[in-house]
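Trainee: heads up, no residue letters with this:
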């Protein structure tokens, strides 16, 4: 089945106001920047964005925050975005902060169809408030529920028109697990090839998890900070 979609603008036209969207990436590495930019142009609003972090003020998810398109962020780290900080402190933005390992496992559980899991992380803290707790072999655990979304935006280095994806090094990060945990997964790739052009042994995300695929770019590939040492 050919899953290629013509453009990012056509892809984001599928997303209604109020949708929940998982967005891959870690910092600014491996983020679906073409899809994010298209969503910004379309001005889709009241979004719940599930992402490890919130980008920076003028790039990535940061442009959605600045345009007031995001109603809620579900994240693990948000320290590089002043606009996020402002909206959070003024209570204009709803925020759910999750320990990073728990965040990853909740998404994995959502994709695997698991009903939840017990973890010791967060026991005795605000993270555990309102959640079931249990003692197992003398260790206290908190029950965490699966995390799913209406849509997932993922970024891959290489993909074919059947939706099979290959990631490049650390740009892999949260992208593969998010691809499994959404009702509709949209993948943007740097290189789009024909079926059969990718060695099956190197495929990370099989096409069965991908609803639409498009060639993204051009890519800026920014980094959050550059620190140089002087000898």
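Mentor: Alright, I've got the coordinates. A quick note: this is a predicted structure, and the numbers were derived from the prediction, not measured.
Trainee: use CA for all of it now, contacts and neighbours both
Mentor: Will do.
Trainee: quick one: the helices in this protein?
Mentor: 8-12, 33-42, 61-66, 82-89, 100-112, 175-180 (DSSP state H).
Trainee: of all the ones you listed, which one is nearest residue 194?
Mentor: helix 8-12 (19.3 Å; CA to CA).
Trainee: just the strands in the chain please.
Mentor: 20-23, 47-50, 70-75, 94-97, 117-119, 133-136, 139-144, 149-160, 165-166, 182-193, 212-215 (DSSP state E).
Trainee: now tabulate those strands in JSON lines and tack on mean neighbour count.
Mentor: Shown next, in JSON lines, are the strands of the chain (neighbours: other CA atoms under 10 Å):
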{"stretch": "strand 20-23", "mean neighbour count": "26"}
{"stretch": "strand 47-50", "mean neighbour count": "24"}
{"stretch": "strand 70-75", "mean neighbour count": "22"}
{"stretch": "strand 94-97", "mean neighbour count": "14"}
{"stretch": "strand 117-119", "mean neighbour count": "17"}
{"stretch": "strand 133-136", "mean neighbour count": "14"}
{"stretch": "strand 139-144", "mean neighbour count": "18"}
{"stretch": "strand 149-160", "mean neighbour count": "26"}
{"stretch": "strand 165-166", "mean neighbour count": "26"}
{"stretch": "strand 182-193", "mean neighbour count": "22"}
{"stretch": "strand 212-215", "mean neighbour count": "26"}
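Trainee: go through the helices of the chain and pick out the most buried.
Mentor: Highest mean neighbour count among these (mean count of other CA atoms under 10 Å): helix 175-180, with a mean of 26.
Trainee: the structure to be compared is supplied as follows:
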């Protein structure tokens, strides 16, 4: 199946239904598919299960879906600067599977490559492997759902834990450039989780800042081939935000 070009983000996500699993690219607020996320917010779809490095901030990115109670479960590396994410998790409104960042990246890559599981040393000897991490809390603060123990195995003289690959119904990604065949080019830090999320989606939807005809991109500069991308929409330049601004006052200059 080739890549289909859509006119608007709303049209591109129109068939994402309640209960869908979605892999979302980006790191912090860098390279997030903000237009596609906004379109999901407007659609009102709910009970979504999201795989993403983090969950945006309270008023931007995936945080707006959290605030609207459209997400029921998140697999992520950290809570980040999102207070609502932490509140929903600790109050039992949201199920959260926290996983080491490198493990999450490899789980997405493995799922996209058709690898059902793999062994890694990350997490061996901790609750990541032994189980017991709180996935969902009860209203009284007790643990309602805990992570199960995972299979471990020795290779040589080291022990490893088995992690499952991630495959999602849809993937939402952001690229700086793309062509009508779905080939994508990412910018700097946006290159980390976006290609991995795109690989993990059965249907991958890419928003691009610039869309060019097929054949115009230098093949040597393409970061993700169009075989992984089913839909593409030109949303123009991204509304870039800084997740957390930290400044140091200069001597003799008031803040």
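Mentor: Perfect, thanks for sending it. If you're wondering where the values come from, they're calculated on a predicted model, not measured in any experiment.
Trainee: TM between them?
Mentor: The TM-score (TM-score structural alignment, normalised by the length of the first structure) is 0.97; 231 aligned residues with a CA RMSD of 1.1 Å.
Trainee: go through the helices of the first structure and name the closest to residue 125 of the first structure.
Mentor: Closest to residue 125 of the first structure of those is helix 100-112 (CA to CA; 14.1 Å).
Trainee: so the closest one matches what in the second structure?
Mentor: Using TM-score structural alignment, helix 100-112 of the first structure lines up with residues 101-113 of the second structure.
Trainee: list the contacts of the residue nearest in space to the middle of the second structure.
Mentor: For the second structure, the residue nearest the mean C-alpha position is residue 52 (2.4 Å; CA atoms, centre = their mean). Residues counted as contacts of residue 52 of the second structure (CA atoms under 8 Å, 6 or more residues apart in numbering) are 23, 24, 25, 26, 74, 75, 76, 77, 197.
Trainee: identify the residues contacting stretch 57-77 of the first structure?
Mentor: Contacts of stretch 57-77 of the first structure (CA under 8 Å, 6+ apart): 28, 31, 33, 36-37, 39-40, 43-56, 80-84, 93-100, 103.
Trainee: endpoints of that stretch, how far apart?
Mentor: Counting by CA to CA, to the nearest Å, you get 14 Å between the two ends of stretch 57-77 of the first structure.
Trainee: residue 238 of the second structure: what's it in contact with?
Mentor: So residue 238 of the second structure contacts 34, 209 (CA under 8 Å, 6+ apart).
Trainee: against residue 32 of the first structure, how distant is the alignment partner in the first structure of it?
Mentor: Superposed on the first structure with TM-score structural alignment, residue 238 of the second structure falls opposite residue 219. Distance of residue 219 of the first structure to residue 32 of the first structure, given as CA to CA: 10 Å.
Trainee: still on that earlier bit, now the helices of the first structure as JSON lines including distance to residue 208 of the first structure?
Mentor: Formatted as JSON lines, the helices of the first structure follow (distance: least, CA to CA, whole Å):
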{"stretch": "helix 8-12", "distance to residue 208 of the first structure": "18"}
{"stretch": "helix 33-42", "distance to residue 208 of the first structure": "20"}
{"stretch": "helix 61-66", "distance to residue 208 of the first structure": "27"}
{"stretch": "helix 82-89", "distance to residue 208 of the first structure": "35"}
{"stretch": "helix 100-112", "distance to residue 208 of the first structure": "12"}
{"stretch": "helix 175-180", "distance to residue 208 of the first structure": "9"}
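Trainee: how about these, which one is nearest residue 164 of the first structure?
Mentor: Checking the helices of the first structure against residue 164 of the first structure by CA to CA gives helix 175-180 as the closest, at 11.0 Å.
Trainee: can you tell me what part of the second structure the closest one aligns to?
Mentor: Residue span in the second structure matched to helix 175-180 of the first structure, by TM-score structural alignment: 194-199.
Trainee: that stretch against the first structure, how far on average?
Mentor: Following the fit onto the first structure, the mean deviation recorded for stretch 194-199 of the second structure is 1.0 Å by mean CA distance after the TM-score superposition for the first structure.
Trainee: save the strands of the first structure as CSV, and put in distance to residue 225 of the first structure too.
Mentor: As requested, these are exported to CSV (distance: least, CA to CA, whole Å):
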stretch, distance to residue 225 of the first structure
strand 20-23, 21
strand 47-50, 23
strand 70-75, 20
strand 94-97, 23
strand 117-119, 33
strand 133-136, 39
strand 139-144, 33
strand 149-160, 21
strand 165-166, 26
strand 182-193, 23
strand 212-215, 27
